[in-house]
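Visitor: Based on what follows, work out the 3D shape:
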Amino acid sequence: MRILLIEDDPKTAAFIIKGLGQEGFAVDHAADGEIGLHLASEFPFDAAVVDIMLPKRDGLSVIECLRKQQNPIPVIVLSARSSVEDRIKGLQVGADDYLMKPFAFSELLARIQALLRRASAQTDPTSLTVADLRMDLVRKKAFRADREIELQPKEFSLLEYLMRNTGRVVSKTMIMEHVWDYNFDPQTNVVETRICRLREKIDRGTEAKLIRTVRGMGYVLE
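Guide: Below you'll find the model as predicted:
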């Protein structure tokens, strides 16, 4: 999952980026409203975390612009403003949630996960299943039949993306857009390497191979 963070305070941004990275999210960071609006308009994101007090363009203006563009990205507002009027204004311009500073990272994470569940409209938002492969999204665990699969955070994110697109061929570019951030070098072979490791972990010792390479197009889990 790919998150856009628009936050001008370096310490707060570093705190969020580190925490979300450890949870397997790819995070793109913008330190002002204009860059944030550009990124949200040009690149696909699964959710955005937006501070209100930003240089060049404030967070509410960014959200209002995105909604005028018919951009449905789920947005959580971060703000030190605690009045009811401020919270109402944030929701009225198009934010989906409002979190006051200071905040606990665990609460921010829970709110992001709740937004992603609603956006994906999963009938069972806590788990994904394909054949005998099962992913527990809450406990961050994956199983093939009764065997638990040990996955690194990026491997978990990659498998989750493949499972959410079961039967659909996803290209290297699509994978990089959702699992890695936009600064990632597209010329590297990191996707191929991660797919190879993931396939080895998922399909090892089984007759049914779930992850398949579609030559010249990408990868599919089916």
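
Visitor: okay, CA-based contacts and neighbour counts for the rest of this
Guide: Fine.

Visitor: packing partners for the helix or strand harbouring residue 86?
Guide: Assigned by DSSP states H and E, residue 86 belongs to helix 84-92. Counting contacts by 3 or more Cα pairs under 8 Å, 6 or more residues apart in numbering; DSSP states H and E, helix 84-92 packs against strand 97-100.

Visitor: how about 10 Å then?
Guide: Helices and strands touching helix 84-92, as assessed by 3 or more Cα pairs under 10 Å, 6 or more residues apart in numbering; DSSP states H and E, comprise helix 59-68, strand 75-79, strand 97-100.

Visitor: quick one more, to check against the first:
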Amino acid sequence: MRLLLVEDERHLSDAIAHLLKAKKYIVDCCYDGEAGLEYGLRGIYDVIILDVMLPKRNGFDVLNMIRQYDVTTPVLLLTAKDQVSDKVHGLDLGADDYLTKPFSTEELLARIRALLRRQGNVLTEDCLRFKETSLHLSTHELCHGEKKIQLGLKEFNLMSCLLHHKRQIVTKEMLIEKVWGYDADVDYNNVEVYISFLRKKLQFIKSPLMIKAVRGVGYTLGGGEE
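Guide: Modelled structure (predicted):
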């Protein structure tokens, strides 16, 4: 899962990013509204964590522009403002949730998990599941029944992305941006190699899941009977 964090307070941003990375999220950080808007419009994130009080563009403006361009990524607003009018304004602009500073790390993580669930992802605190196959976020283990196997970091991130978009076509461009990063010097062959690794590991644990290639586009994850 790839998250975008737009927060201009560097110490707070570093602390949140460290927390999220420890929970196996991939995190991109921006420190002003202009950069946050540029990154947010890419549409590659699973959740955007957006501070309201930002230099160059405030969070309300960034949120408004993101929604005007039909980016549907869930947005969690962070702000020191606790007035009801500010909360209502943010929600009316298209925010999915609102967290007032200071906040506990447990609440932040819980709200992120809730936003991911609203997207239709079967997510517990430490596990993604699909058709009795599970991916454990803390150990990077892929399991089915009593069989399990450890995934490397790139394999884990690819499998996480496919599970979050199960039964949907995930383009190779999206996989590169989510797993390697927007500016990474990676070609499609890298994706194909890691997809091959994942297929072998799914076979090893006797999972019914299949990663099917969509010629010239990308991949889709489904059950063996689909």
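
Visitor: TM-score them against each other, please.
Guide: The TM-score (TM-score structural alignment, normalised by the length of structure 1) is 0.78; 219 aligned residues with a Cα RMSD of 3.3 Å.

Visitor: quick revisit: hey, which of the helices and strands packed on helix 84-92 of structure 1 is tucked in deepest?
Guide: strand 75-79 (a mean of 23; mean count of other Cα atoms under 10 Å).

Visitor: so how far does that strand sit from its counterpart in structure 2?
Guide: Following superposition, strand 75-79 of structure 1 is found to deviate from structure 2 by 0.8 Å on average (mean Cα distance after the TM-score superposition for structure 1).

Visitor: ok, residues contacting that strand?
Guide: 3-7, 46-53, 59-60, 63, 86-87, 90-91, 94-103, 108, 111-112, 115 (Cα atoms under 10 Å, 6 or more residues apart in numbering).

Visitor: are any of these buried, and which?
Guide: The neighbour count (16 or more other Cα atoms under 10 Å) marks 3-7, 46-53, 59-60, 63, 87, 90-91, 94-100, 108, 111-112, 115 as buried among the contacts of strand 75-79 of structure 1.

Visitor: for stretch 207-221 of structure 2, which positions count as buried?
Guide: Buried, per 16+ other Cα under 10 Å, within stretch 207-221 of structure 2: 207-211, 213, 218-221.

Visitor: now the helices: where do they sit in structure 2?
Guide: In structure 2, the helices defined using DSSP state H lie at 10-22, 33-40, 59-68, 84-93, 105-118, 153-164, 172-175, 188-204.

Visitor: packing partners for the fifth one?
Guide: Secondary-structure packing of helix 105-118 of structure 2 (3+ Cα pairs under 10 Å, 6+ apart): helix 10-22, strand 47-51, strand 75-79, strand 97-100, strand 123-124.

Visitor: Could you save the ones you listed as TSV and add columns showing distance to residue 181 of structure 2?
Guide: What follows is those, written out as TSV (distance: least, Cα to Cα, whole Å):
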stretch	distance to residue 181 of structure 2
helix 10-22	15
strand 47-51	16
strand 75-79	20
strand 97-100	26
strand 123-124	23
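
Visitor: And those: which comes nearest residue 157 of structure 2?
Guide: In terms of Cα to Cα, the element of these nearest to residue 157 of structure 2 is helix 10-22, at 12.2 Å.

Visitor: for the nearest residue in space to residue 168 of structure 2 that is not next to it in sequence, what are its contacts?
Guide: Leaving out its chain neighbours, the residue that sits closest to residue 168 of structure 2 by Cα to Cα, 6 or more residues apart in numbering is residue 220, at 5.5 Å. Residue 220 of structure 2 is in contact with 162-163, 165-171, 210-214, counting by Cα under 10 Å, 6+ apart.

Visitor: Out of these, the closest to residue 22 of structure 2 would be?
Guide: residue 163 (19.9 Å).

Visitor: Run a quick neighbour tally on the closest one.
Guide: 22 (other Cα atoms under 10 Å).

Visitor: how close does it sit to residue 28 of structure 2?
Guide: 20 Å (Cα to Cα, to the nearest Å).

Visitor: related to what we said a few turns ago, which of the buried residues of stretch 207-221 of structure 2 lies closest to residue 198 of structure 2?
Guide: For the buried residues of stretch 207-221 of structure 2, the nearest to residue 198 of structure 2 is residue 211 (8.4 Å; Cα to Cα).
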